[in-house]
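need coordinates for the following:
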Amino acid sequence: MEITKDMIIGDLVRNHSGAVNVLMAHGMGCVGCPSSQAESIEDACRVHGMNIDSLLEALNKAV
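Below is the predicted model:
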C-alpha cells in the first residue's frame, strides 16, 4: 500500500508502526497529538513547514 499525502496521520500510525520513526526523524513530533487523528500528511507538512515529497518518499521506503 502506498502512503499518500491525503492519508490521515492517526490512521498511518495505527496501521504502520514503522511510520512513527520516520515521522519523528523528519521533525514531526506530533504523532500522538489529538490533531493527528484528523489531519492529513499534507496538512501537517504545511503547518510544520516540511517538504512533503521527501517525507512521503521516506515513509514509502519504511512501510
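
every contact and neighbour count from this point should use C-alpha atoms.
Will do.

tally of neighbours for Ile41?
Residues near Ile41, counting by other CA atoms under 10 Å, number 23.

next up, the contacts around it.
Thr4, Lys5, Asp6, Met7, Ile8, Ile9, Ile52 (CA atoms under 8 Å, 6 or more residues apart in numbering).

to compare against the first, here's the next sequence to fold:
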Amino acid sequence: MDIDPESVVDDVMRRWPATIAVFLANRMHCIGCPVGRMHTIAEACAEHALDRATVLAQLAAAAGRAHEAPR
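From the prediction side, this is the model:
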C-alpha cells in the first residue's frame, strides 16, 4: 500500500504511526476522529484547506522514516 490521495486517513495512521505527527503539525484533528475511518487524504486536505501535494509529500517522508532500521 502506498500513500496516495485516495488512501483512507485512519489506514495511513495505523500502518505508519509516524504520520500522526504530520496530521498534528498541519492542525488536522484526524486522530481519533470517527470520520477518519472514511475520509481520504484528498478529502481531509480539502476539508482543512491544505495543499494536497505538500501533505502527501510530508506523509511519504514520515512513512519512510518509520521504515528505517533502528540504529
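
list of residues touching the helix or strand that contains Ala62 of the second structure?
Assessed by DSSP states H and E, Ala62 of the second structure sits inside helix 52-66. With contacts defined as CA under 8 Å, 6+ apart, helix 52-66 of the second structure is touched by Ile3, Asp4, Pro5, Trp16, Pro17, Ala18, Thr19, Val22, Ile41, Ala42, Cys45, Ala46.

can you rerun that using 10 Å?
The contact list for helix 52-66 of the second structure (CA atoms under 10 Å, 6 or more residues apart in numbering) reads 2-5, 12-13, 15-23, 26, 41-46.

and if you look at stretch 22-38 of the first structure?
By CA under 10 Å, 6+ apart, the surrounding residues in contact with stretch 22-38 of the first structure are 7-13, 19-21, 41, 43-45, 48, 50-51, 54-56, 58-63.

change it to 8 Å
For stretch 22-38 of the first structure, using CA under 8 Å, 6+ apart, the contacting residues are Ile8, Ile9, Gly10, Asp11, Val13, Val20, His48, Leu55, Ala58, Leu59, Ala62.

on that earlier part again, how about the helix holding Ala62 of the second structure: buried residues?
Arg52, Val55, Leu56, Gln58, Leu59, Ala60, Ala62, Ala63 (16 or more other CA atoms under 10 Å).
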